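1. the amino acid sequence is not available; the structure is as follows:
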């Protein structure tokens, strides 16, 4: 299963200047729990936003720049190669950003795990629009944060649904 996981604002902002705008500890714990042990596909800027590779996960990084692979980090130049590597692991595949990677993979994604931050922000990275005709909301739970009102939403792709 291909799953996109992201925290987005009411106006679909993902981040600004290569980083998240908010810091929500509960959401970070949820991200870790959901992605642990699975391959993650991301763009270079998303990877570079981490202080170091996240433990317990394979990072497959899309970049036009040649980089040296290291433990748990594989650099690829196209999405097809990234998906081939991820599928070889026989686990769920997580798409974790950024905006261009989310947009490129939306049509092949089976499930969305979206943390909705109920505010609007200025940003330069955006999540694609979640269209009701394409996505079915199957679960929605209020989250807890001191600063922001958040909701955890799970969507299934109506076209790719295997039910």
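-> That came through, no problem. Just so we're clear, the structure is a prediction, and the values are computed from it rather than from any experiment.
2. when you work out contacts or count neighbours from here on, use the C-alpha atoms and nothing else.
-> OK.
3. and the most centrally placed residue in the chain, what helix or strand is that in?
-> In the chain, the residue lying closest to the centroid (C-alpha atoms, centre = their mean) is residue 96, at 2.4 Å. Using DSSP states H and E, residue 96 sits in strand 93-97.
4. what sits up against the helix or strand following that strand?
-> Going down the chain from strand 93-97, the next helix or strand is helix 99-105, by DSSP H and E. Residues outside helix 99-105 that contact it (C-alpha atoms under 8 Å, 6 or more residues apart in numbering) are 4, 14, 42, 43, 95, 96, 125, 126, 127, 128.
5. mind listing the helices for the chain?
-> Secondary structure of the chain (DSSP state H): helices at 25-35, 44-48, 79-87, 99-105.
6. the structure to be compared is supplied as follows:
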């Protein structure tokens, strides 16, 4: 199974603040939906709690030891290994890791592709993303995008592949 991560990260490494994203990026949300649609998505409890509900068209797999009352389309597991097993049961050959910080760390060594949105801003935050071994990745593609009407910053969409 191909493991892919998708993350929006500011120039200072921030990916979250107070359980939310510290920016408004409609352009990035559209890209996120396009990339993740139809795939199982794996996230931690804090990421799950930041969402408005189940992301439709995707099996939402939440890694947590907490008991959660979940709607149809969401599943709780207690480990990264169990999350991958649940993903395989969907028949998908790809799985998408969508956060947060600890979940990215748990899967980084196994990931094949990183869909990175570089947010050209340096907001205040309390959750960070940094690759533990940046030399293990090479840039496969890049698209620089100016902030649209519903965006608070310019971004670069970068696809990294494991070398």
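-> Sure, I can see it. Because the structure is predicted, anything quoted here is derived from the model rather than measured.
7. with distance to residue 36 of the first structure as added columns, please give the contacts of helix 99-105 of the first structure in TSV.
-> Listed next are the contacts of helix 99-105 of the first structure as TSV, based on distance: C-alpha to C-alpha, whole Å:
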residue	distance to residue 36 of the first structure
4	14
14	21
42	15
43	19
95	13
96	13
125	25
126	24
127	22
128	25
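8. pull out the buried residues from those.
-> Among the contacts of helix 99-105 of the first structure, the ones that count as buried by 16 or more other C-alpha atoms under 10 Å are 4, 14, 42, 43, 95, 96, 125, 126, 127.
9. TSV please, covering the helices of the first structure and showing mean neighbour count and distance to residue 114 of the first structure.
-> Formatted as TSV, the helices of the first structure follow (neighbours: other C-alpha atoms under 10 Å; distance: least, C-alpha to C-alpha, whole Å):
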stretch	mean neighbour count	distance to residue 114 of the first structure
helix 25-35	14	10
helix 44-48	18	17
helix 79-87	16	21
helix 99-105	17	12
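10. compare those and give me the one nearest residue 61 of the first structure.
-> With C-alpha to C-alpha, the closest approach to residue 61 of the first structure among these belongs to helix 44-48: 5.8 Å.
11. mean deviation of that closest one from the second structure?
-> Mean deviation of helix 44-48 of the first structure relative to the second structure after superposition (mean C-alpha distance after the TM-score superposition for the first structure): 0.4 Å.
12. how many residues are close by residue 51 of the first structure?
-> Residues lying near residue 51 of the first structure (other C-alpha atoms under 10 Å) number 7.
13. same check on residue 7 of the second structure?
-> Residue 7 of the second structure - counted by other C-alpha under 10 Å - has 20 other residues nearby.
14. repeat for the one 3 residues further on
-> Each residue near residue 10 of the second structure was counted by other C-alpha under 10 Å, and the total is 24.
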